[in-house]
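Participant: Model the following, please.
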Amino acid sequence: MFFLRTESFREFLRFYPVISSIVVIHIIIFLAVNVSMDIRQLLTGWNFAILVHDQYWRLFSSIFVHIQPMHLLFNTFSLILFGPALEAMLGRFKFILAYLGAGVIANIATLYLADLATSNVGASGAIFGLFGIYLYLLFMRPELIDANSRQIIVVIVIVGLVLTFRPGINIYGHIFGLIGGLAIGPIIFARYKGRFRL
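Facilitator: Model prediction:
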C-alpha cells in the first residue's frame, strides 16, 4: 500500500525534501502567528486587503498559515501521507509548482466568490489540489496507479468532499483546490514517461 509511510525520519527527510521543508514552514509560521498578531494579520488571506490594497502576496502566504493546532496537524499529516508519492514522481520543482498552483487557485476562487470580509488560512486548498492530481491520474493515467492506491484515492476524495460541507470550512478553497489539481495534472504529467508508479 503506497500511502502507508514506512521510512525512518532521516529517510523521509532525504527522500522528500520539499514536503519536509513545507512541514517546517508550517510549524514556524504557526508559532509566529500565535505569538504576534501583526504577523498573523500580515500573512492571512484577507479578501479586503488583497482586492482593495493590492496585497497579492496573501494568496501565497495564507497557504502556510494555520492558527488552530488541529488545523495544523490535520493539514500537515495529510501532506506527509499523500504528498510523497507525487514528490517522488514529479521531482522537487514540479511538485512545488503543483502544490502552490493548486493552493493559489483555491485562494483566487475564495477571493472572487466569497465575501469581501472573508479571511482565509491553511493548506487545505493545496492538499485538495494533490487529491485532484491523483484523480487525474486515476482517470487519465491509470497505468501509473495500482488497484489498492486507486481505492484509497477514491475513498479519500469522497471523505474529503463530505467533510468540506461543515461550518467554518472554506468550501470554495476545497472545491477549487480539487479542480485546480485536476487542471494542473495534465500539464505536469504531459511528458511523464512512467519512471515511477504508485
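Participant: make it CA atoms for all contacts and neighbour counts henceforth
Facilitator: Fine.
Participant: For the chain, just list every one of the strands.
Facilitator: 45-46, 119-120 (DSSP state E).
Participant: Give me whichever of those is most buried.
Facilitator: Ranked by mean neighbour count, these are led by strand 45-46 with a mean of 26 (mean count of other Cα atoms under 10 Å).
Participant: mind giving me CSV with the strands of the chain and columns for distance to Ala98?
Facilitator: Shown next, in CSV, are those (distance: least, Cα to Cα, whole Å):
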stretch, distance to Ala98
strand 45-46, 19
strand 119-120, 20
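Participant: Now do the helices in the chain.
Facilitator: 9-15, 17-35, 37-43, 47-53, 58-61, 69-90, 92-113, 124-140, 147-164, 171-188 (DSSP state H).
Participant: The second one - contacts with which helices or strands?
Facilitator: When you say that, I think you mean helix 17-35. Judged by 3 or more Cα pairs under 8 Å, 6 or more residues apart in numbering; DSSP states H and E, the packing partners of helix 17-35 are helix 37-43, helix 69-90, helix 92-113.
Participant: switch to 6 Å and redo it
Facilitator: With contacts defined as 3 or more Cα pairs under 6 Å, 6 or more residues apart in numbering; DSSP states H and E, helix 17-35 has no helix or strand neighbours.
Participant: for comparison, sequence B:
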Amino acid sequence: MFIRTENFQTFIRLYPVVTFILALQAVLWLFFSLPAHSVVLWRDTVTGYNLGVANGEWWRLITPILLHAGFTHLLFNSMSIFLFAPALERMLGKARFLLVYAGSGIIGNIGTYVTEPLDYVHVGASGAIFGLFGVYLFMVLFRNELIGQEHSKMIITLLAFAVLMSFINSNINMMAHLFGLCGGFLLSFLCVQKKERRY
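Facilitator: Prediction:
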C-alpha cells in the first residue's frame, strides 16, 4: 500500500493527480528559486501571509500549499506525497482525492490565519499531507476493511510520530498540521463512500 513498485510511466497512468501535484510544486520551486527581482516580488504575493489574508488576499489560503521554503522542505513533502497519496487517489478517485488534498490544505491555512499573528508567514504542503493522514485515520476508525490491521497500526504509529514532531520542531507550522489533519478527517465523511474497495 505504501511501497511504490510501479515504473515511471505506470505511476503517471495510475496516479495522474499525484503526479501533477509533485510536478507542479517542483516546477514552482525551481521558478521561485530564480534570483530575478521580479520573481522574488511575485513570490511574496503568493506566500502564506496572514496580514495579506486579512487585507482580502484570499488566494494566500491556497497558493502556499504548492510552495516550499527550500529544497529539503520540498523533498520531504514530495516523498510524503509519493508514499502516502497514491493509495488514496486509487481508492477515492481523482476528484475526491483532489478535494481532500486541496480542502485539507486550505483548512490548514485557515487554521493558521485564525490562530497565528498577522505577521506570520508560511509555505508548504504539510497541511494537505496531514489531511491525507486524517483520511487514513477515518479509515482506521470507521472503515478498517479498506486498509487492514497491519496498515492501521503503521498509520497510527506514523501519525503519532508526525504530531509529536509538530510540537517539538519550532520551525513547523503546527496549526496547519493539526487543522489539516482535522480537515481531512471531516472531509472523509463526504469523500469515503460505502462502496469503496480496498486498495
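Participant: Among the strands of the first structure, which comes closest to Asp54 of the first structure?
Facilitator: strand 45-46 (10.9 Å; Cα to Cα).
Participant: Kindly name the residues of the second structure that line up with the closest one.
Facilitator: Aligned using TM-score structural alignment, strand 45-46 of the first structure spans residues 48-49 in the second structure.
Participant: mean offset of that stretch relative to the first structure (after superposition)
Facilitator: Taken over the aligned residues, the distance from stretch 48-49 of the second structure to the first structure averages 0.6 Å (mean Cα distance after the TM-score superposition for the first structure).
Participant: re earlier: for Gly194 of the first structure, which of the helices of the first structure is the nearest?
Facilitator: Nearest of the helices of the first structure (Cα to Cα): helix 69-90, 8.2 Å.
Participant: Please name the residues that touch the spatially most central residue of the second structure.
Facilitator: Most central in the second structure under Cα atoms, centre = their mean is Ala128, positioned 2.2 Å from the mean C-alpha point. By Cα atoms under 6 Å, 6 or more residues apart in numbering, Ala128 of the second structure lies in contact with Tyr101, Ser104, Gly105, Gly180.
Participant: Give me the nearest residue to it, chain neighbours excluded.
Facilitator: Nearest residue to Ala128 of the second structure, sequence neighbours excluded (Cα to Cα, 6 or more residues apart in numbering): Gly105, at 3.9 Å.
Participant: The one you found pairs with which position in the first structure?
Facilitator: Gly105 of the second structure maps onto Gly103 in the first structure, by TM-score structural alignment.
Participant: Would you mind confirming that its match makes contact with Ser124?
Facilitator: No: at 7.7 Å, Gly103 of the first structure does not count as touching Ser124 under the criterion of Cα atoms under 6 Å.
Participant: Of the two, which one has the most company?
Facilitator: A count of neighbours by other Cα atoms under 10 Å puts Gly103 above the other of Gly103 of the first structure and Ser124, at 34 against 30.
Participant: Tell me the spacing between that one and Ser21 of the first structure.
Facilitator: Applying Cα to Cα, to the nearest Å, the value for Gly103 of the first structure to Ser21 of the first structure is 16 Å.
Participant: With Ser149 of the first structure instead?
Facilitator: In terms of Cα to Cα, Ser149 of the first structure sits 25 Å off from Ser21 of the first structure.
Participant: burial of the aligned partner of Leu161 of the first structure in the second structure, as a residue count?
Facilitator: Counting by TM-score structural alignment, Leu161 of the first structure lines up with Val163 in the second structure. Counted with other Cα under 10 Å, residues neighbouring Val163 of the second structure total 15.
Participant: out of the strands of the first structure, which comes closest to Ile171 of the first structure?
Facilitator: Nearest of the strands of the first structure (Cα to Cα): strand 119-120, 10.9 Å.
Participant: now the closest one: which residue numbers in the second structure?
Facilitator: Taken onto the second structure by TM-score structural alignment, strand 119-120 of the first structure occupies residues 121-122 there.
Participant: Give me the buried positions along stretch 7-23 of the first structure.
Facilitator: Phe12, Tyr16, Val18, Ile19, Ser20, Ile22, Val23 (16 or more other Cα atoms under 10 Å).
Participant: Just confirm Phe128 of the first structure contacts Gly177, I think it does.
Facilitator: Yes: the criterion here is Cα under 6 Å, and Phe128 of the first structure meets it with Gly177 at 5.1 Å.
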